[in-house]
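Okay, predicted coordinates and the sequence, questions at the end:
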Amino acid sequence: MVGSEQDAVEARRASSGVLYALAAFFMWGLAVPLHFKLLTSVPTLQILAHRIVWASVFALGLIAAFRQGDKLAEAFASRQRVLLLSVSAGLIAINWLIYIWAVNSGHLVQTSLGYFINPLINVVLGVLFLRERLNPMQIAACLLAGIGVLTLAVASGEMPWVALALACSFGCYGLVRKIVPVAPLIGFCIESLLLAPLALGYLVLTFVDGTSVMFRGDVGLDLLLVLTGLSTAAPLIWFAAAAQRLKLSTVGLLQYLAPSGQLALGVLVYGEAFGWIDAIAFGLIWIALAIYTFSALRTASGR
């Protein structure tokens, strides 16, 4: 009887984890790019600054609601943690800046490519910095993904820098966060607070020189800028909740929903170019991801 009750609890926990994951990846794949597309009239740096400021406000509100103030103060008291989180804050700010510019400059297909290859970048970073070893299937996956990226580079005459910058910045961000012993919400709050003075300073300058787009009578635009805090913090928190409830392999499979949504938006809604060369390159990367995922599932099952 006890066993069946425990199984039921685990099943409910897993079900809620799937819902959290779906919510997070829906936000990242569809809602967030659509949100930023509504802000194309706003300079990229102003969007980034508002995103940082309002994300800080939202994160502090959650800290207060969940009574996590003591844990936040404890994390801030550690000089080493704050130093590492300063590095991760810089990396995520770079990632956000590139992403916002890419979405509003018609490069959604490249953003999707970046997040498709991000898991494979993580593998490479694990080998380089964490001394993790690759099995033959993982090596094959990385090589195939590399061929896919090179195919795009040769066809277009230049490397897909947007995709590579997004993948590498987020991969390095994940690497730093992996070695910082701090809860997801606490870490995100500290990162936002570390960036907030710079963001606030920049916004003050825009108010002084008259280039600020906020408080100019467009209430809808002001609300969209404030909501960047919600669209930034909510999926990160949902993702953390999913990661606590699901197997890492399950989260890994579901994470491809986000770049799939971005790709669909870019091609089907906003009419970005996607020719046969792109199809071949993405096909190679998808095969690489399938090989990588199969390898991860085998490892997780102990085979």
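It's in. What you see is a predicted model; the values in this text were computed from it and never measured. Numbers count the residues shown, from 1 in each chain.

contacts and neighbour counts: CA atoms only from here.
OK.

As a check, name the ranges of all helices in this structure.
Ranges of helices in the chain, per DSSP state H, are 2-26, 32-37, 44-65, 69-76, 79-104, 108-130, 136-156, 161-178, 184-209, 219-245, 248-254, 257-264, 276-300.

Please convert the ones you listed to a markdown table, extending it with mean neighbour count and distance to Y270.
Shown next, in a markdown table, are these (neighbours: other Cα atoms under 10 Å; distance: least, Cα to Cα, whole Å):
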| stretch | mean neighbour count | distance to Y270 |
| --- | --- | --- |
| helix 2-26 | 16 | 18 |
| helix 32-37 | 19 | 10 |
| helix 44-65 | 21 | 19 |
| helix 69-76 | 15 | 42 |
| helix 79-104 | 19 | 10 |
| helix 108-130 | 21 | 9 |
| helix 136-156 | 18 | 20 |
| helix 161-178 | 20 | 18 |
| helix 184-209 | 18 | 30 |
| helix 219-245 | 19 | 20 |
| helix 248-254 | 16 | 24 |
| helix 257-264 | 22 | 9 |
| helix 276-300 | 17 | 16 |
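
what's the distance between V208 and Y202?
Distance, V208 to Y202, by Cα to Cα, to the nearest Å: 10 Å.

ok, now T40?
Relative to Y202, and taking Cα to Cα, T40 is found at 19 Å.

ditto for T211
Taking Cα to Cα as the measure, T211 falls 11 Å from Y202.

Then Q262?
Q262 sits 30 Å away from Y202, going by Cα to Cα.

Take this one as well and set it beside the first:
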Amino acid sequence: MNGPASPPRQSGLAAGLSAYFIWGFLPLYLILVREVPAFEFVGWRIIWTLPICLAIVAFRRQGPQVCAALASGRSLVTLAASSALIGANWLVYVWAIQNDQVYAASLGYYINPLINVLLGTFVLGEKLSRRQWLAVAVAAAGVALLLGGALTTLWISLSLGLSFGTYGLLRKQVDVGALPGLTVESALLLVPAAGVAWWYAASPAGSSFAQSTELSLAIVLGGVLTAIPLLLFAIAARRMDYSTLGFLQFLAPTIVFILGLTVFEQPLQPVQLACFVLIWAAIAIFVWDILARRKADKVLQA
């Protein structure tokens, strides 16, 4: 008798798309909290993410899984590393948006899928087809164009791409569920986050959280907009090929790129437009390959 069928490889697609849509439009939210210093905002973001995670854990009765993750030395070390990476990623991203470096932030997440592909291929042993390698080459050419014209902000782009790519790789390898893992990460970051919030509260300017009800509510919303997409991403990372998940991520920086051009009204240089076209061409090639393989599988199964 055959065992239960394994879940389809693309079962994490909906979760991945949802996460990247939220992240893509996140700069619109950051406009509401622009007056909050980046360090302070990230501190409050962590503080308000944890209770949301705990509430969902309680609702889903996943407390034993959180306790198991805390009791496992290997899992705890891995989650400590992933929490440090995601905390650094948040800080760089918020700082970039607050300082009108929207295109640099967008470029960071254009680079990230290429990093994911390399990690998936050389670390996890995943295989790419010829069309997928072609897509990698086209996307790399587009990123190279932007790198040539964005040297002064290169640290922003590389920091974002490397930190999130490595974060996703660690979360895929640790044997902890999506929500319990995120809860532990938030708990590990709570002490430094509380220290940052206390430091700003003790400063002459005072805490941003106490300035107005509207700003306080906007800061609390940051916890929701942190927990939900990260949970969705963790689900997708555990269910999908990491290289496929990497190309799916082109969605978020494309949205950010368009927001930079429209809402933030940053000038678009010809080299940036050329990069935009090449990257979308790479996505088209990658999607073409996925559809072609699905069609071939259906023929074999017929």
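Ah, there it is. Because the structure is a prediction, the values reported are computed rather than measured.

Next, the TM-score between them, please.
Scored against TM-score structural alignment, normalised by the length of structure 2, the superposed chains reach a TM-score of 0.83; 288 aligned residues with a Cα RMSD of 3.0 Å.

what do we get in structure 1 for A202 of structure 2?
Alignment note (TM-score structural alignment): A202 of structure 2 maps to V208 of structure 1.

whoops, I mixed them up, S82 of structure 2
In structure 1, S82 of structure 2 lands on S88 (TM-score structural alignment).

which ones are touching the residue nearest to its match when sequence neighbours are not counted?
Spatial nearest neighbour of S88 of structure 1, chain neighbours left out: Y173 (5.2 Å); criterion: Cα to Cα, 6 or more residues apart in numbering. With contacts defined as Cα atoms under 8 Å, 6 or more residues apart in numbering, the neighbours of Y173 of structure 1 are S88, L91, I92.

Look up how far L120 of structure 1 lies from the nearest residue to E132 of structure 1 once chain neighbours are set aside.
Leaving aside its sequence neighbours, E132 of structure 1 sits nearest to G126 (Cα to Cα, 6+ apart; 5.4 Å). Distance check for G126 of structure 1 against L120 of structure 1: by Cα to Cα, it reads 10 Å.

ditto for A89 of structure 1
Per Cα to Cα, A89 of structure 1 is found 22 Å from L120 of structure 1.

can you check A281 of structure 1 too?
15 Å.

Tell me if I'm right that the match of S82 of structure 2 and R177 touch.
Yes: contact criterion Cα atoms under 8 Å: S88 of structure 1 and R177 qualify, at 6.7 Å.

Now the common contact residues for these two.
Common contacts of S88 of structure 1 and R177 (Cα under 8 Å, 6+ apart): none found.

mean distance, stretch 134-148 of structure 2 to its aligned residues in structure 1?
Taken over the aligned residues, the distance from stretch 134-148 of structure 2 to structure 1 averages 2.5 Å (mean Cα distance after the TM-score superposition for structure 1).

quick one: that stretch aligns where in structure 1?
Going by TM-score structural alignment: stretch 134-148 of structure 2 matches residues 140-154.

roughly how far is the matching stretch from the heart of the chain?
With Cα atoms, centre = their mean, to the nearest Å as the basis, stretch 140-154 of structure 1 stands 22 Å off its chain's centre.

what do you get for stretch 31-43 of structure 2?
18 Å.

Residues contacting that stretch, please?
The contact list for stretch 31-43 of structure 2 (Cα under 8 Å, 6+ apart) reads 87, 90-91, 94-95, 98, 192-194, 196-197, 200, 208, 215, 218-219.

From those residues, pick the one nearest I156 of structure 2.
W95 (9.3 Å; Cα to Cα).

Contact partners for the closest one?
Neighbouring residues of W95 of structure 2 by Cα under 8 Å, 6+ apart: A38.

What's the match for it in structure 1?
Aligned partner of W95 of structure 2 by TM-score structural alignment: W101.

Contacts only, for T121 of structure 2.
K127, L128, S243.

actually V143 of structure 2, not the one I typed
Here V143 of structure 2 is in contact with L107, Y110, I111, C275, I279 (Cα under 8 Å, 6+ apart).

L72 of structure 1 now?
L72 of structure 1 makes contact with I63, I186, I190 under the criterion Cα under 8 Å, 6+ apart.

how about it, what's its partner in structure 2?
By TM-score structural alignment, L72 of structure 1 lines up with V66 in structure 2.

so how far is S203 of structure 2 from its match?
Distance, V66 of structure 2 to S203 of structure 2, by Cα to Cα: 36 Å.

Check the gap between the most centrally placed residue in structure 2 and V92 of structure 2 for me.
In structure 2, the residue lying closest to the centroid (Cα atoms, centre = their mean) is F164, at 5.9 Å. As judged by Cα to Cα, F164 of structure 2 and V92 of structure 2 stand 11 Å apart.

F286 of structure 2 now?
Distance, F286 of structure 2 to V92 of structure 2, by Cα to Cα: 29 Å.

and if you look at Q173 of structure 2?
From Q173 of structure 2 to V92 of structure 2 the distance is 25 Å (Cα to Cα).

Repeat that for P51 of structure 2.
For P51 of structure 2 relative to V92 of structure 2 (Cα to Cα), the value is 24 Å.

tell me the contacts of whatever residue of structure 1 lines up with S159 of structure 2?
When structure 1 is aligned by TM-score structural alignment, S159 of structure 2 is paired with A165. A165 of structure 1 sits next to N95, I98, G114 when contact means Cα under 8 Å, 6+ apart.
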